[in-house]
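>>> Give me a model of this one.
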Amino acid sequence: MNEWRRFGRSLRCAAQGVVHTAKTQRNMQIHIVAAVLALAASWWLQIPPLHLILVLLAIALVWSLELVNTAIEAVVDLLSPDWHIKAKIAKDAAAGAVLVAAIFSVGVGIAVFGPPLYQKWVGWNLFGNG
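Now for the predicted structure:
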């Protein structure tokens, strides 16, 4: 039972980290909104399960790296409250990792949502052709 209690405490601490990041980091809030929109689009466009897995993996990657970025920024701020070039490098590199993941997720979004959106657009016949 002691192991389960420790495991539960670990889960609570992890959840607190996610909640803190979601409440305090504007970029995480943007990522959450983007994820909700992507999941809603997946439902609306009836994305196949394997493509949905790609969308979920992209979301998980971006969220995970945003959490790591927040952790790195907090540690750097704690250890180096004054400006230092190495602190800047650490923060910039962590933010860069999030940027790479976000660009990747946009590519996944184009690949997954592009074809069904195009089909819906053609099906709507917006310009009255044909």
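
>>> CA only for contacts and neighbour counts going forward, please
Will do.

>>> Can you classify Pro81 by secondary structure?
Classification of Pro81 by DSSP: H, G, I helix; E, B strand; the rest coil places it in coil.

>>> Where do the helices of this protein begin and end?
In the chain, the helices defined using DSSP state H lie at 2-24, 26-44, 49-79, 85-124.

>>> For the shortest one, give me every contacting residue.
Going back to what we said before, that points to helix 26-44. Under the criterion CA atoms under 8 Å, 6 or more residues apart in numbering, residues Thr21, Ala22, Lys23, Leu52, Val55, Ile59, Val62, Trp63, Glu66, Gly109, Phe113 lie in contact with helix 26-44.

>>> Check the offset of that helix from the chain's centre.
Offset of helix 26-44 from its chain centre (CA atoms, centre = their mean, to the nearest Å): 8 Å.

>>> next up, for comparison:
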Amino acid sequence: MKKRIQSFKYAGRGVAKVAATEINFHLHLLAAAAVTALGFYFRLAPLEWAAVLLCFGLVLSAEAMNSAVERIVNFISPGHHEKAGEIKDIAAGAVLLTAAASALVGGIIFFPKIAARLGAATLP
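Presented below is the predicted three-dimensional model:
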């Protein structure tokens, strides 16, 4: 049991480190906060919340993994190396794909709600 508790402490320390040092993580948190506010405003259904929260977790996890890959590559290859750059680009691309898919999910959930709200506001 002690080992499990310690492993959670290590994981928490990792989350704190990425949250304290990575600007892109901050940007994703800011986006998550904005989407959460929209979710409350539009009173999302439970399944919509589940999709939104899953997207938050996926994007933040991808960003954390990207940060870990960057640190590993920088540790192993401190100088500029073409293959090291490719590895970092691929990891960053994974974040981009995750964020893009999450944006599509957000669009599917929020676009009809926003359109209905704007349409209702312009009717006489």
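
>>> Let me see the TM-score of these two.
The TM-score (TM-score structural alignment, normalised by the length of structure 2) is 0.95; 124 aligned residues with a CA RMSD of 1.0 Å.

>>> picking up where we left off before, top of the contacts of helix 26-44 of structure 1 by neighbour count?
Highest neighbour count within those, by other CA atoms under 10 Å: Glu66, with 26 neighbours.

>>> Tell me the residue in structure 2 aligned with it.
Alignment note (TM-score structural alignment): Glu66 of structure 1 maps to Glu63 of structure 2.

>>> shouldn't its match be in contact with Val95?
Yes. Proximity of Glu63 of structure 2 to Val95 meets the contact threshold set by CA atoms under 8 Å, at 5.9 Å.

>>> Once you drop chain neighbours, what's closest to Thr70 of structure 1?
Distances taken as CA to CA, 6 or more residues apart in numbering place Thr21 nearest to Thr70 of structure 1, at 6.9 Å, with adjacent residues excluded.

>>> contacting residues for the alignment partner in structure 2 of the one you found?
Residue pairing (TM-score structural alignment): Thr21 of structure 1 is matched to Val18 of structure 2. Going by CA under 8 Å, 6+ apart, Val18 of structure 2 touches Phe25, Ala64, Ser67.

>>> which of these lies closest to Ala91 of structure 2?
Ser67 (8.5 Å; CA to CA).

>>> That closest one and Gly12 of structure 2, how far apart?
In this view, Ser67 of structure 2 and Gly12 of structure 2 are 15 Å apart by CA to CA, to the nearest Å.

>>> who has more neighbours, those two?
Taking neighbours as other CA under 10 Å, Ser67 of structure 2 and Gly12 compare with Ser67 leading, 20 against 11.
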